[in-house]
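pasting the structure only:
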């Protein structure tokens, strides 16, 4: 099978982790290829995510690299599965790659923890709120492009409704609740939707009220996606130039601390719900 020229985010991450294992073992790619019974190009393609690998091949590589962390190896083996296409792949030719990768990341996450300062969390937006947001996009989107992005955003929310929904925590600053995106009816509907979603057992929405002390965050939305093991966690940052994915262990630790500090300054879920309700009533 020829190497893929368009590996998915999950395939790329598996390759990155296999490269980390090899480097920790102190092996060059040529030496690893020799032990595996292949050539250096194959190792390079596996580590770039261009070759789909089987769970057995992952376990073989882990033995070659003398990795004793069985939970981690099992998790890596669980990331295999060839080139099976997720629903998000149908959008790959029509949306920015990073948006499609984000949907893939959310779908496979064991849990999600997000923080927003001035935007509503994407997975908690109503269609009208999302539509009003996309209409302000720069460069401006055409009407059919707006609808395409709305449909994609709403489809991403299916992970909160499936048989085994993804545990989801949203840390929302009060500023985001008062931004007034769209018409007053759109704002009230959006705030009501937050209250409704907060009543699900697997969803926690906490609000940082105005007046709380500063915390170490730049204001950009943060998505922390938990993997089956801590080494496989991923942070996604939403910037003006697109999504940025981070998986370095030091950076993961940093963002766990940032989110912990933000949540410590937030109201408890019940009081957060009351605040959202009061803001909705004031509109």
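Thanks, I have the structure now. Since we're looking at a predicted model, the values are computed, not measured. Numbers count the residues shown, from 1 in each chain.

hey, let's count contacts and neighbours off CA atoms from now on
OK.

Report the buried residues of the helix or strand containing residue 251.
Residue 251 is part of helix 249-264, with elements assigned from DSSP states H and E. For helix 249-264, the neighbour count (16 or more other CA atoms under 10 Å) marks 252, 255, 258-259, 262-263 as buried.

now swap in stretch 139-152 and tell me
146-147, 149-150, 152.

Between which two of these is the distance greatest?
Spatially, the most separated pair among the buried residues of stretch 139-152 is 146 and 152, at 10.0 Å (CA to CA).

adding another structure so you can compare the two:
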């Protein structure tokens, strides 16, 4: 009998969440579902908690018993199955927090990314010098080697923008983040130039909300929206003082889509944003 995994991956946990939602839509208890699929109630609970893996064929069987006929969703769920594959982020397992690694896993598998940041440059767009200065202001303070671990992890995350077939990436950045001084003038100017260089990539879109653009609804926290293979598997990451918070409740996903739409409407066009960033760099 396989033992439950003490460290289920983010994708395995998400599969469990979605299977639980399918069961609840079918108005079945875990005990009733176990009888239908030929398992124990504890095994159904462990699958839904992500502690047990499940095969693609098993997912299709479970979906059939739950009267789910959404084939695109079922196909997408099967991609979350199988043996746990060690991603590159596993080398940081004993160094960084599980929240950071969960974020990296979700980000790595996203089909598209859309972010809005008010006071910080998005992590995938940061230079190493900017990231190093940023991590130098954490509370409590990090030790030098801890800062370097976080910098190397952040820079490695950025490889998704340079894949042979990268996911489309759209960043909405407020002028406040562009003017925030992390590091000396050389570091700040280098970060602004880096943004414009990345904006030239085919799959990267960077837009700026200037101070003069007026107010729009947001709490001020960074929002990272990761698109899944189907919209039901989308995930939102919020920056908080206690670390990354991942959200996948349908109502919340819809809410943050609307917030991102509002932010996008307040932003300049990509071309005007590039000119705006250039002017800011010259004023330093």
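Arrived safely. Fair warning: this is a prediction, and the values are worked out from it, not measured in the lab.

Superposed, what's their TM-score?
Superposed pair, TM-score by TM-score structural alignment, normalised by the length of structure 1: 0.99. Supporting alignment: 283 aligned residues with a CA RMSD of 0.8 Å.

in the superposed pair, what's the mean gap between the helix or strand just after the helix holding residue 251 of structure 1 and structure 2?
For helix 249-264 of structure 1, the following helix or strand on the C-terminal side (DSSP H and E) is helix 269-281. Following the fit onto structure 2, the mean deviation recorded for helix 269-281 of structure 1 is 0.3 Å by mean CA distance after the TM-score superposition for structure 1.

centre of the chain versus helix 269-281 of structure 1, how much separation?
26 Å (CA atoms, centre = their mean, to the nearest Å).

ok, now stretch 66-84 of structure 1?
On CA atoms, centre = their mean, the centre of stretch 66-84 of structure 1 falls 20 Å from that of its chain.

Likewise for stretch 249-257 of structure 1?
Worked out by CA atoms, centre = their mean, stretch 249-257 of structure 1 lies 15 Å from the chain centre.

coming back round to it: out of the buried residues of stretch 139-152 of structure 1, which sit inside helices?
Among the buried residues of stretch 139-152 of structure 1, DSSP state H puts 146-147, 149-150, 152 in helices.

buried ones in stretch 79-93 of structure 1?
Buried positions in stretch 79-93 of structure 1, judged by neighbour count with 16+ other CA under 10 Å: 79-80, 88-89.

Reformat these into TSV and put distance to residue 283 of structure 1 and secondary structure next to each item.
Supplementary listing: these in TSV, determined by distance: CA to CA, whole Å; DSSP: H, G, I helix; E, B strand; the rest coil:
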residue	distance to residue 283 of structure 1	secondary structure
79	47	coil
80	49	coil
88	36	helix
89	39	helix
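
all strands for structure 2, in order.
112-117, 169-174, 204-209, 223-227, 235-240, 243-247 (DSSP state E).

With respect to residue 24 of structure 2, which of the ones you listed lies nearest?
Using CA to CA, the nearest of the strands of structure 2 to residue 24 of structure 2 is strand 243-247, at 18.9 Å.

Now do the closest one: which elements does it pack against?
helix 98-109, strand 235-240 (3 or more CA pairs under 8 Å, 6 or more residues apart in numbering; DSSP states H and E).

Now tabulate those in a markdown table and tack on mean neighbour count and distance to residue 24 of structure 2.
Output for those, formatted as a markdown table (neighbours: other CA atoms under 10 Å; distance: least, CA to CA, whole Å):
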| stretch | mean neighbour count | distance to residue 24 of structure 2 |
| --- | --- | --- |
| helix 98-109 | 19 | 24 |
| strand 235-240 | 18 | 20 |
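
Surely residue 64 of structure 1 touches residue 33?
No. The pair residue 64 of structure 1 / residue 33 is not scored as a contact, 10.2 Å apart, by CA atoms under 8 Å.

so residue 110 of structure 2 makes contact with residue 226?
Yes. Residue 110 of structure 2 lies in contact with residue 226 (CA under 8 Å); the separation is 5.5 Å.

okay, the two: which has more neighbours?
residue 226 (25 against 20; other CA atoms under 10 Å).

residues touching the more buried one, list them.
Neighbouring residues of residue 226 of structure 2 by CA atoms under 8 Å, 6 or more residues apart in numbering: 106-107, 110-114, 234-237.

can you do 7 Å?
107, 110, 112-114, 234-236 (CA atoms under 7 Å, 6 or more residues apart in numbering).

ok, now how distant is it from residue 236 of structure 2?
6 Å (CA to CA, to the nearest Å).

cool, and residue 59 of structure 2?
Applying CA to CA, the value for residue 59 of structure 2 to residue 236 of structure 2 is 24 Å.

swap in residue 193 of structure 2?
28 Å.
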